[in-house]
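J.: just to be clear, the model below is a prediction. Sequence and coordinates:
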Amino acid sequence: MGIADVRCEVLVAGAYFADLIFRDLPRAPAAGRETFAGGFEMLPGGAFNPAVALHRLGNDVVWATDFGEDEFSRYVLAGARAAGLDESGFRYHQGPLRSVTVALSDAGDRAMVSFQDPMTPRPLHELVRVYRPKVLVLPELRHGPGVAETLRVVRDSGTSIFMDCQDVPVTLETATVREVLSHVDVFAPNLDEARRLTGAATADDAATLLGELVDTVLIKRGEQGALALRAEGRFAVPAVPVRVVDTTGSGDCFNAGFVHGILADWDLPRCLAAAVACGSAAATSPGSGGAPDAEQLSAWLAKVGPISSS
């Protein structure tokens, strides 16, 4: 795929969610007890987050998603339009197509409960054929029959594949998972996801196991920052100290920062620094509201601590 064939820089393929965020919880919710949150927001979420974060950074983004006629679809669609996202990847369906998450967020982390009406997404190979992106962003680990072959076709077309994990309940021993990951360019689980997926006790061990399958492994470690593993080395970046308001969109904005670096042809340490900067910035506001634009990213990058390598 030559540069003249590219129609967009990034294609984000994933479902919308309407996020109901209960934050500043005084204690963890428990069965039989009522807990009052210190703050509440309803915000567009799901794949909206990496799409809008990349758009704010100045990248040419198409978000491929589906909307119904329900109140949640209408709400997120209005948010996407207000943010100025390209609407060419949107499909519209008669009847409800509800995707909603309740996020219970405190300064350390969040728990989530989600619901989705069933829907068959548009095939990835079809989307890539239409939009011919430089990078395909998949917000969750896809697996199952046919997925690996689809990703192989996508990759052979010249598109790089960035995949998050999103707490999908699988391990490396689950059928097709290893094969799927072997066709992914960048895989970015958080620490808990990486441990569950690999069975490893530490981030370093999990990265090593995943690095046997994936070209570039990123592991998000929350307050500990993040690490990256590629053939040329292993790098770690500390988190930027911030007053955490909500971590719901931080991982998505982390992903956007890294993809932005790929598109800018930055080296791995600088891409990782951009990812940590964007993830840290996002934690200062609910959802992806704190995602920086390109000018703000420069200021956040100046706050990122020293990058260590091994």
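T.: Here it is on my side, so go on.

J.: for the rest of this, base every contact and every neighbour count on C-alpha atoms.
T.: OK.

J.: state the distance from residue 239 to residue 54.
T.: According to CA to CA, to the nearest Å, residue 239 stands 20 Å off from residue 54.

J.: do a quick rundown of the helices in the stretch 151-300 of the chain.
T.: Taking DSSP state H, counting those that start in this stretch as the test, the helices found in the stretch 151-300 of the chain are 177-181, 191-198, 203-211, 250-263, 268-282, 294-301.

J.: which helix or strand contains the closest residue to residue 154 other than its chain neighbours?
T.: Using CA to CA, 6 or more residues apart in numbering and skipping the chain neighbours, the partner closest in space to residue 154 is residue 125 (6.2 Å). Of the helices and strands defined by DSSP states H and E, residue 125 is found in helix 124-131.

J.: same question for that helix: list its buried residues.
T.: Using 16 or more other CA atoms under 10 Å as the burial criterion, the residues of helix 124-131 that qualify are 124, 125, 127, 128, 131.

J.: putting a second one here so we can go through both:
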Amino acid sequence: MTPRAAGCVAVIGENVADAVVEPAAGSDTALRLRVFPGGGPANTAVALGRLGTPTRFLGRLPRGVFGDLFVERLRTSAVDLSCAVTASEPATLTIASVAADGQASYVFYAAGTADWQWTARELAPSHLDGVACVHAGSLSLVMEPGGNLVEKLLRTARERATVSIDPNVRAALVSPRRYRSRIAEWSRLADIIRMSADDAAELFPGVSLDDLLRAPGLADVPLVIITRGERGVIASFRQDVVEVPAVAVRTVDTIGAGDAFSAGLLHWLYQAGHLGGRIDQLDIETVRRALTFGARVAALTCATPGADPPWASRLTSESTNLLP
């Protein structure tokens, strides 16, 4: 693949401090937490930067120990923070519990936190200068007062950039009805929508995944992707359906796997020269290859604790964590 000559991927959204519950030691009754930098959009930005795609992060970064943690992670992952905002509000926090199979569940502490307090000046259209693709998602699309401003910026971005959206439904914090009320607008804005099977069940209750790929509510989206964990990925590109298998891996946890998948997909499309507009030159075989790459990036993320996506060098070397 030949890299694009110019442009970058801009990611809009939140950082979150992921506090993962660690197993109690013996009779110790204290709750032990290990804190990782996370947040769906930030995870995607970090993964893109580590893969080698020029990446700009539009987020509101809190001061203090969590803010320092976020900034260090983004900067050392080669993410451009020139359009990020230093915020006075506190960081968003989650408590993540990991089951025996590596699946994570979350409790959010997000009221009044930095990530959602956008102003129109902070999300100025000038932040999109030189951008080939804008990726947004998760809580930043539905938490107010910022959600409407993020949507407005995506409308502006669509004039010259590919738009990628990941709903990443957080039903414990925001009612699925709120997401459902916005999915039609996101479908009009997006060239690419990726959702997990759990997201799909919340957004389109009672609709099978096969029917969902051709649902009227998503008909305007050229590329619709549903990630299904161990069952792999199914996608529809202009009504043609393609499936790719999951990559077998010794799973530590699934935190950040979907975010890493989105980064892998966008990285592949960027390197192949398909970002920067309406993805008109894609074909189904190219989509398959991009999905396969995204699945590999997601698998390697599952092989490490927390949302710790791989660097490009790891994707070109044999990994002991990948199963035969």
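T.: It's in. All of these numbers come straight from a predicted model, not from anything done at the bench.

J.: tm score of chain vs chain?
T.: Superposed pair, TM-score by TM-score structural alignment, normalised by the length of the first structure: 0.81. Supporting alignment: 288 aligned residues with a CA RMSD of 3.2 Å.

J.: hmm, back to that, quick one: closest of the helices of the stretch 151-300 of the first structure to residue 171 of the first structure.
T.: Closest to residue 171 of the first structure of the helices of the stretch 151-300 of the first structure is helix 191-198 (CA to CA; 4.1 Å).

J.: so between residue 239 and residue 54 of the first structure, which is more surrounded?
T.: Residue environment comparison for residue 239 of the first structure versus residue 54 gives the larger neighbour count to residue 54, 28 against 22, counting by other CA atoms under 10 Å.

J.: residue 295 of the first structure: neighbouring residues, count only.
T.: Neighbour count of residue 295 of the first structure, defined by other CA under 10 Å: 11.

J.: so which residues of the stretch 1-150 of the first structure form strands?
T.: Assigned strands in the stretch 1-150 of the first structure, in chain order: 8-13, 16-23, 39-46, 61-67, 90-92, 99-105, 110-116, 133-138 (criterion: DSSP state E, counting those that start in this stretch).

J.: what angle do the third one and strand 99-105 make?
T.: Between the axis of strand 39-46 of the first structure and that of strand 99-105 there is an angle of 140 degrees, by axes from the mean of the first three to the mean of the last three CA atoms, to 10 degrees.

J.: got TSV for the strands of the stretch 1-150 of the first structure, with mean neighbour count too?
T.: Compiled in TSV, the strands of the stretch 1-150 of the first structure are given as follows (neighbours: other CA atoms under 10 Å):
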stretch	mean neighbour count
strand 8-13	24
strand 16-23	24
strand 39-46	19
strand 61-67	24
strand 90-92	13
strand 99-105	21
strand 110-116	13
strand 133-138	25
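
J.: which non-adjacent residue is nearest the residue most central in space within the first structure?
T.: For the first structure, residue 252 is the residue whose C-alpha lies nearest the centre (CA atoms, centre = their mean; 3.4 Å). In this structure, residue 252 of the first structure finds its nearest non-sequential neighbour in residue 50, 5.0 Å apart by CA to CA, 6+ apart.

J.: that neighbour matches what in the second structure?
T.: Residue correspondence to the second structure (TM-score structural alignment): residue 50 of the first structure is matched to residue 44.

J.: what separation do you get for that match and residue 99 of the second structure?
T.: Residue 44 of the second structure is 23 Å from residue 99 of the second structure, where distance means CA to CA.

J.: quick one: which of these two has more around it?
T.: Looking at residue 44 of the second structure and residue 99 with other CA under 10 Å, you find the greater number of neighbours at residue 44, namely 31 against 11.

J.: list the contacts of that one.
T.: Listed by CA atoms under 8 Å, 6 or more residues apart in numbering, the contact partners of residue 44 of the second structure are 11, 259, 260, 262, 263.

J.: the same query, at a cut-off of 7 Å, please.
T.: Residue 44 of the second structure is in contact with 259, 260, 262, 263, counting by CA atoms under 7 Å, 6 or more residues apart in numbering.

J.: and residue 180 of the first structure, by the same measure?
T.: With contact taken as CA under 7 Å, 6+ apart, residue 180 of the first structure is in contact with 143, 147, 148.

J.: which of the residues you listed are conserved in the second structure?
T.: Comparing those with the second structure on both residues aligned by TM-score structural alignment, their matches' CA atoms under 7 Å, no contact is found in both.

J.: cross the residues you listed against helices and list the overlap.
T.: Using DSSP state H, the subset of these located in helices is 147, 148.

J.: and for residue 119 of the second structure, the neighbour number?
T.: Counted with other CA under 10 Å, residues neighbouring residue 119 of the second structure total 12.

J.: one more: residue 308 of the first structure?
T.: Other residues within reach of residue 308 of the first structure by the criterion other CA under 10 Å amount to 12.

J.: cool, residue 87 of the first structure as well?
T.: Other residues close to residue 87 of the first structure by other CA under 10 Å number 15.

J.: state the distance from it to residue 62 of the first structure.
T.: Taking CA to CA as the criterion, residue 87 of the first structure is separated from residue 62 of the first structure by 7 Å.

J.: show me what residue 212 of the second structure aligns to in the first structure.
T.: When the first structure is aligned by TM-score structural alignment, residue 212 of the second structure is paired with residue 206.
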